[in-house]
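Chemist: sequence first, then the predicted structure, then my questions.
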Amino acid sequence: MAGELSKTLWRIVLPVLFGVGMGVWLVRRDIDIETLRSINLDWRGAIGIALALLFVIGRDFGLAWRFHTIAAGDLTWRRAVRTDIMCAFTSAITPSVVGGSALAIFYLNREGISLGRATTLTLTTLFLDELFFVIFCPLIALFVPMADLFAPGAMAGNGTDMFFGGVEVVFWLVYAGIVIWTAILFFAIIAKPQATQRVIGSLARRRFLKRFRAKLETVAGNMVATSKWVKGRSRKWWINVFGATVLSWFSRYFVVCALFFAFVPDVSQILVFARQFVVWVVLMVSPTPGGSGISEWLFTNYYGDLIGNLGVAAMLAIVWRILSYYIYLIAGCTLLPGYFGNKSNK
């Protein structure tokens, strides 16, 4: 237990150091007295901060609603909220390519859901998240000009063109990966689960995968079970769980819109919202825990052309990370002892 707790503490400390280090670097590089004076804390600022906090709640309500719905009454609202917070905490201390889904099975099982069913529910939520991006990213690209999403505008020059070009390339590469992964999940879970089970079973019999045979067969069995379960869901159920998914992601993006409303009101809210899709897709391949360091740097440079002042952009990046990252580190730390304190949970 002591070893596991020590390992978890290191996973908390490292991303905090990354994030704080980048925050200090941004403050030293971009923020000065004139920057602070340019930020007006008036009624608009107060309303914007209040809206940002409301959208943080909306994000968690959406995910808790989804957990509560897919568990079909076996997960109370309180347990659903706790599961959501712990998944967000996991996302904060693991590389973005891992995310909170990796331990969602454990958290659901901890809340009283059987291990097999927890796997089924986790695969379903994973599919819903990927489907959200597959559907909405093309819509954003359709209604928002590419020149607005990936052009440096007023801050062209000094390597900015190269930065935006790199962001565009990474965005479309990651999006292509999301589409492929979603297609695989759709095929494996909904369209042809038995065929997927046979393919995995065939692979498991290969000599170099023999040691993983039991685990691979378990995964295949879980996919078949998930398929049978999701095919039995009603249209209303799908509308509810996908609606909860959309609410959660939109609320996450509206946090930044609220910050711009508070401190940079002249910028197009539609463009601010659209660029959040780009930010979160790019951060999916961040190698640092919770995107620490990279998130602050990406936000400052990507939104800097809209703001026109890198100092103000850095300030907003720090506030954004507090609302979207550090609060979940703190909340997760308060719940963490309960997951290690009970011997039956080891």
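Modeler: All right, it came through fine. Predicted model, so just to flag it, every value in this text is computed and none were measured.
Chemist: please make it C-alpha for all contacts and neighbour counts, starting now.
Modeler: Fine.
Chemist: residues contacting residue 269?
Modeler: 257, 260, 261 (CA atoms under 8 Å, 6 or more residues apart in numbering).
Chemist: how close does the last one sit to residue 254?
Modeler: Separation of residue 261 from residue 254 (CA to CA, to the nearest Å): 10 Å.
Chemist: before we move on, back to that, which one of the contacts of residue 269 sits in the busiest neighbourhood?
Modeler: residue 257 (26 neighbours; other CA atoms under 10 Å).
Chemist: which helix or strand contains that one?
Modeler: Element membership for residue 257 (DSSP states H and E) is helix 235-263.
Chemist: what packs against that helix?
Modeler: Other helices and strands packing on helix 235-263, by 3 or more CA pairs under 8 Å, 6 or more residues apart in numbering; DSSP states H and E, are helix 43-70, helix 115-143, helix 269-283, helix 310-321.
Chemist: how about a cut-off of 7 Å?
Modeler: In terms of contacts (3 or more CA pairs under 7 Å, 6 or more residues apart in numbering; DSSP states H and E), helix 235-263 is packed against helix 43-70, helix 115-143, helix 269-283.
Chemist: okay, one more to line up with it:
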Amino acid sequence: MVAKSNKVKELLTAKKIAIPLVIGIGVAFYFLWSGTDWTEFNKIKWGGRFFIGILVALLMMVLRDVAYMYRIRMLTDKHISWRNSFDVIMLWEFSSAVTPGAVGGAGVAVYILNKEGLSVGKSTATVMTTALLDELFYVFTVPIVILFIGTQHLFPIELQKEIFGIVLNVKGIFIVGYCFTLLLSLIIIYGIFINPNGFKNLLVKIFEWKLFRKWKHKVVQVGDDIITTSTELRNKSFSFWTKAFLATLFAWTARFWVVNFL
């Protein structure tokens, strides 16, 4: 396990993260400096309440990452220690921040978990399950928020945007995004819990194309691992999924509370 952990740490050494870190901080500082309304900034009261808010916001960030660490340990059957789960989550968060979301978050996460000793298939299934839990949090909480608050207060800004030739307002864009998230959740549920064999066959067919054919034998193994992991996940108890979802709930609630305390 130590050797595996060292491999994970080697993914993002100080030298490797220095350039994107410096560029990111520099760009963020530029936009923050140029976009700040200094008149409003000078109205900030630098009292005890302000610093308590900052402290609580930092505490919420810690709570968020602890919840993520707990969840990743559960989903991997505690294959990853608390110490190594910290490394995994930090690398995962960093990779998601410095790379495009569709590429960096999930793709790098699979690679990191694989370096921790999980098979590629189990790593893929674990990342897909974390994505599912995140999506389900959104799918379940949105109707609850709308039920208590209503759409009038959620979409006060009059904004229109053309998508594929269709002009949508803020509410319309939100509905499209919600439906996409719901569809993605259903696809993950189908691929992991209902028909993993079909998911494997789809992967194999894709990698039968001439461009990807040289990786076909590896994809077959990935598909087999996903089927095995799917069987394990489907046999998990109700309490297991309750704990996993509660960890997701705590993580996302803490994430939103960071803004509320600032």
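Modeler: Sure thing, it's come through. This one's a predicted model, so the numbers in the text were calculated from it and none came from an experiment.
Chemist: drop the TM-score for these two in here.
Modeler: With the length set by TM-score structural alignment, normalised by the length of structure 2, the two chains reach a TM-score of 0.80; 245 aligned residues with a CA RMSD of 2.8 Å.
Chemist: quick one: closest of the helices and strands packed on helix 235-263 of structure 1 to residue 163 of structure 1.
Modeler: In terms of CA to CA, the element of these nearest to residue 163 of structure 1 is helix 269-283, at 12.6 Å.
Chemist: what range does that closest one cover in structure 2?
Modeler: Counting by TM-score structural alignment, helix 269-283 of structure 1 pairs with no residue of structure 2.
Chemist: okay, now the counterpart of residue 24 of structure 1 in structure 2: neighbour count?
Modeler: By TM-score structural alignment, residue 24 of structure 1 lines up with residue 33 in structure 2. Residues within reach of residue 33 of structure 2, counting by other CA under 10 Å, total 11.
Chemist: mind checking the SS state of residue 33 of structure 2?
Modeler: helix (DSSP: H, G, I helix; E, B strand; the rest coil).
Chemist: for residue 51 of structure 2, see how far away it is.
Modeler: Distance, residue 33 of structure 2 to residue 51 of structure 2, using CA to CA: 21 Å.
Chemist: do the same with residue 187 of structure 2
Modeler: The spacing between residue 187 of structure 2 and residue 51 of structure 2, counted by CA to CA, is 44 Å.
Chemist: could you do residue 221 of structure 2 as well?
Modeler: Counting by CA to CA, the gap from residue 221 of structure 2 to residue 51 of structure 2 is 53 Å.
Chemist: so between these two, which is more surrounded?
Modeler: Between residue 221 of structure 2 and residue 51, counted using other CA under 10 Å, the more crowded position is residue 221 (16 against 13).
Chemist: can you name every helix or strand that the helix or strand encompassing the more buried one contacts?
Modeler: Under the criterion of DSSP H and E, residue 221 of structure 2 resides in helix 216-234. Here helix 216-234 of structure 2 touches helix 120-149, helix 196-206, going by 3+ CA pairs under 7 Å, 6+ apart.
Chemist: check contacts around the residue lying closest to residue 321 of structure 1 once chain neighbours are set aside.
Modeler: Leaving aside its chain neighbours, residue 321 of structure 1 sits nearest to residue 296 (7.3 Å; criterion: CA to CA, 6 or more residues apart in numbering). By CA atoms under 7 Å, 6 or more residues apart in numbering, the residues touching residue 296 of structure 1 are 22, 317, 318.
Chemist: which SS state does residue 296 of structure 1 fall under?
Modeler: Following three-state DSSP, residue 296 of structure 1 is assigned to helix.
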